[in-house]
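# how does the following fold in three dimensions:
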Amino acid sequence: MLAVLGGAFGATVLILTSPDRYDGSTGTVFSGLVGFTYLATGAVARRRAPRNAVGLLMMLVGIGWFAEDVQISGDPLLHTVGLFTRAASGGFLTHLVVAYPDGEYRSVWERRLVIAAYVIVFAVVPAASVFDDSSVTNLLLIHSFRGFGAGYDVVQGAMGVAVVVVLVAHWRAAAGNPAARERLAPVLAVGLLGAVVSALRAASPHGGWLRLLLGQLSHGSMVALPIAFLMGVLRVRLGRRGVVDLLVRLPGSSPDELQALLAKALRDPSLRVGFHRPDHGGYVDAAGRPLRPASGQVATPVERDGRAVAILLHHPALREDPHRLAAVGSAAALELDNQRLAAEVRAQLIDVQASRARLVAAEDQARRELERNLHDGAQQPVVATALELNMARGILRRRPEPDEELAPILARCAAYVEEASARMRLLARGIHPAADGDLRTPLEELIGRSPFPIRLSGRPVPSLPPLVATAAYFVVSESITNAQKHAHASSITIEVEYSTEPVAADPTEDDQDLAGRVTELRLAVIDDGVGGAVCDDGPDSGTGLVGIRDRIDALGGEFELESPPGEGTVVRMTLPVAPR
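Predicted coordinates for the structure are as follows:
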């Protein structure tokens, strides 16, 4: 409706001003071309995106352009009325260039720039019209003030420079988003040209050939701007050819390939694909890991048969072309639905692994509590009994006539209590041997209690997370126990290796941490026994190795057993080490 009313207004202005336009003014054909192009383009844009202010602003620029033409009339009355609206399109045009393509301000400074443009166009210029002694009689002229024209040119030039700064800022903000830059490129190029030309024209002398040339370029940019907008729209439509390529390459693509194809089709390298978790809420990626939008990203659901099968996390500029988003989503819906099922399985596997890790952590916590209870509870009466026995032996020795029968009994009791206390300390230490993350010390203590030689090779291991250190200790402990009881081994070798990643030097950290942080622990226990050990869920498998294997699996590691009959046994373990 606004485009129709604007067209009627424009036609009326052209009819009224056509017979007597004064020399130096724009021609009727040129004026009509600019105004009607803005109206038509704005109507198309408004229909495509009703919520976007760009289409409305385009139509208002066209109406403002026709309002400016009223001053071109040679009739004094029409010319005087036109002086009040001789810059009407400038405010709308500034607003349009600043707000393109989403129709919104990006900062408070942009808002202030647009407000300033409207104040100049609809307040300052009309108020100053009574001082403008133009080539056609001004019926409201109070006093001729020729300096006003130069002042207005300075203000117009400053506005042009401000628009240039804003346009450059928009281009830089679209870095990393080819789709957004493709839409911005034609409009920003013409907008920059128009702003620069306006600034140069404001600084050029009146009446010279340069000012005339710059005026023609300024008019040309006015015509080119709506065409540039149409080019932006056309680029979006041409970009839909990527959907055809997507359909050809979709079948059988891997999750990474599918995400890359979608990013290419939508020309958004930041695009990521997510799948809904109905059991937990939220979204996961194709690997089953939790997925959250990056800063500035928005989510668009992809539906199949009326149900959401995935979401696309992408740059907000893609929402300006919902048809293209819908086409890409429809093309990929079937493949995304298939990958959704795989992602849900992977997410459930991650949940199971996390649950098993929590069970291991809970078991270690229970071990710590049992160790503390043994040390602080059960062991205390034993220590007190040993002290009482030693006191009784001392009293007995101080008697004039020692009891030769009671003394050896008390001595044996004291020895038994000391042995019980030592065994209780050893038991407590074995329940949770690496509570502080130290692996080397408990391994050396374990080796010291062995009845046959055990060689420990490898570099000293820095402090590890307690869960990792404890798992490694139990692998060694269980392997030594099996070698002693079942393999009849005569020697054992323990190999400890690890990988590190460099970290920045920090004076608060010790020298080992400065060398690098441990990322993976590798351990092998090798004996020369009879071999033949198994580790499965069958009746011939011992529970010790199975428990160790489950503990390693729960922590995301790898457990390997090599035990051919008659050739000894090798137990290998690899564990990832997460930052503590």
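# use CA for all of it now, contacts and neighbours both
Will do.
# so who does the closest residue to Leu193 other than its chain neighbours touch?
Nearest non-adjacent residue to Leu193, counting by CA to CA, 6 or more residues apart in numbering: Ser221, 6.9 Å away. With contact taken as CA atoms under 8 Å, 6 or more residues apart in numbering, Ser221 is in contact with 190-191, 193-194.
# and the end-to-end length of stretch 554-564?
Using CA to CA, to the nearest Å, the end-to-end distance of stretch 554-564 comes to 27 Å.
# now the other sequence, so there's something to compare against:
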Amino acid sequence: MPIRLLLFGLGAALSLVTVDIARTERGFSTALTTPHGLTALLGAGWALLMCALALRRRPSDRRTGLLLFVASYAWFLSEWDNPGTTSSLVFSVGLALNAACPAAVAHAVLAYPGGRLGSWPARTLAAAGYAITVGVQGVGAATYFRPQAQGCSQCPRNWWAVADAPTRAQSIASWGVQAGTAWLWALIIFLVCRLLTSGGAAQRSTGPTTLCALGYFTAVAISYLHSLDRGFLGTDGLDGQLWQTQAGALILLAAALTAETVRARLRHGELTRMVINPGDAATPSRLRDAIAERLADPDLQIAYPVGDGNDHVDAAANPVALPPPNGRAATPLHRGDTHIATLIHRQGLPIDPSAMNELMSGTHMALEHGRLHAECLAQLAGLRASGTRIVTAGDEERRRLERDLHDGAQQRLVGLALGLRLLRLRSTAVPDRLDWAEQELDQAIAELRRLARGLHPVLLKEAGLAVAVEALGHTRDLRIEALPRVRFPDVLESTVYLMVARMSESRATTVRIDTCDGRLITHVTVAGGMPDLADLADRITTLEGEFTSRTEHGQTRVTAQLPLHSPGQAADTGP
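Reported below is the predicted structural model:
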């Protein structure tokens, strides 16, 4: 038999025993001296039992379910200090635990979700609650109380009594009421602050539970304030009304916890559907959003290991720093010995091993799909960055060759041409061969200059794309419709210039260059068919751009779109 059924059966038995004890001496029973009190007693206790049974079915909520079982037991045990019972055990347990229900409920609420007390204030409040309600108001006051010595010969024996000192017992009980009042208001303030400072998703997840708990603790705190003058918790008319309010608040608390459990199961079903059809989770945000809602952390990130596992990226292959900055925490997710992903979440998020096992059981296929997808994107980004570096390196090499030709071979030829002219001036008779050599030399210099300009025009580097294209129009049939007067990264300017130069080399050409939505867009129209631009199309694709062409009415229109801030793009924008 599952443990949860045993715990539920124990609670059901306690409820029957409690009703029987309350009926033995009605004057000492809070429930039976209050209108509809028996309904409130059983309603609140059984609501907590049913909620605890539901929560115990989920691994991530088992601790919370156990705490709610304890709270339901404490609710029933508040009736066991009835002197009408014939059992010394029942009477002694009732004396020790008659005020313990608020502490048990506080423990469950402070530890929700996850069942663990995540901060030192929460641990302090939970420990103080048990110390005051059980240690002071329960065992502490009972230590100096012997019913027989007070004239109740039929009362059961108090196992806690070590002496009969009514004044001391009353003093301890009064201290307990005062300490309990301070503890309850501190608890209320803490819960309000935690609710107000939590994120939107956490408020939606735990807000109803916290509000119901605040209603319960407020009713208990008012009853403690009402008892300060007399020094003990009583059962007058106001106490009875406050007790019924507490019962109603506990029923609402159980309903809120059950509703959140149902929501969690629906979210788990969504994660499971992603496992069944992982293609639905291929977008970068869907799986992250589903897990973020499941863990009540709207800023949650999923980092996937790539390469040798030391680098991490998100679902869009953007780099993710680990360990995370800004006080965030990281929880690795493993499937066997394989590291699938790492969750980056807020500090204090109750992620226990059972919750992780449950999460992995429902999402490991979707996470593995996301990891492979991110790894492919990272490899693709690496290839694109490598291609961009190759293109940039090619441009740098062409610039180097242009400088070498200009500063080396061209200067030598120019010097030789000057020498021939000087020789002509000094000679009285100029041989025909000297004229021929001078003509060949001038032709070689002109061809060398054309070659240097074809490799990489100096004007493009020095003055920019607009000036270089305009200079190109002085020597060709090139009509310019629009040119942006700003500088772009070198690799983009050289790409656009090569495209215009290649297409305008031997035919009438119209060019239009614009920027739009972070892209550099170039339209080139030429008469006739399109020249072979396969290498240029590859260059544009390598730079993560788009290359399209269309021929109609005897004209060819080519469009190139290049991102202005593409990954791996050269950062140098020229002077």
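# what's the TM-score once they're superposed?
Here the superposed chains carry a TM-score of 0.65, computed using TM-score structural alignment, normalised by the length of structure 2; 520 aligned residues with a CA RMSD of 6.2 Å.
# so which of the contacts of Ser221 of structure 1 comes closest to Glu388 of structure 1?
Gly191 (97.8 Å; CA to CA).
# and that closest one, how far is that from Ala317 of structure 1?
Using CA to CA, one gets 19 Å for the distance from Gly191 of structure 1 to Ala317 of structure 1.
# between those two, which one's more packed in?
Taking neighbours as other CA atoms under 10 Å, Gly191 of structure 1 and Ala317 compare with Gly191 leading, 26 against 18.
# which of the three states applies to the more buried one?
Look at Gly191 of structure 1: counting by DSSP: H, G, I helix; E, B strand; the rest coil, its state is helix.
# which residue in structure 2 aligns with it?
Correspondence of Gly191 of structure 1 to structure 2, assessed by TM-score structural alignment: Ala213.
# so that match sits against Ala255, correct?
No: Ala213 of structure 2 is not in contact with Ala255 according to CA atoms under 8 Å; the separation is 11.4 Å.
# quick one: stretch 102-111 of structure 2 to structure 1 mean distance?
Comparison of stretch 102-111 of structure 2 with structure 1 after fitting gives an average deviation of 1.6 Å (mean CA distance after the TM-score superposition for structure 1).
# which one is Asp2 of structure 1 nearest to, not counting chain neighbours?
Careful, residue 2 of structure 1 is Leu; it's not Asp. Counting by CA to CA, 6+ apart, Leu2 of structure 1 lies nearest to Met59, which is 7.4 Å off, once chain neighbours are set aside.
# ok so, going back, gap between the aligned residue in structure 2 for the residue nearest to Leu193 of structure 1 and Leu55 of structure 2?
Applying TM-score structural alignment, one finds that Ser221 of structure 1 aligns to Ala249 in structure 2. Noted for Ala249 of structure 2: a distance of 19 Å to Leu55 of structure 2, by CA to CA.
# again with Ser361 of structure 2
Ser361 of structure 2 is 18 Å from Leu55 of structure 2, by CA to CA.
# now do Tyr144 of structure 2
Distance from Tyr144 of structure 2 to Leu55 of structure 2, by CA to CA: 40 Å.
# neighbour count winner among the two?
Legend: neighbour count by other CA under 10 Å for Tyr144 of structure 2 and Leu55, higher for Leu55 (24 against 21).
# surely the more buried one is in contact with Gly65?
Yes: Leu55 of structure 2 is within contact range of Gly65, at 4.9 Å (criterion: CA under 8 Å).
# one step back: same check for the contacts of Ser221 of structure 1, but in structure 2.
Using both residues aligned by TM-score structural alignment, their matches' CA atoms under 8 Å, structure 2 keeps these contacts from the contacts of Ser221 of structure 1: 190-191, 193-194.
# return the member of the contacts of Ser221 of structure 1 nearest to Thr12 of structure 1.
Gly194 (27.5 Å).
# contacting residues for that closest one?
Per CA under 8 Å, 6+ apart, neighbours of Gly194 of structure 1: 217-218, 221-222.
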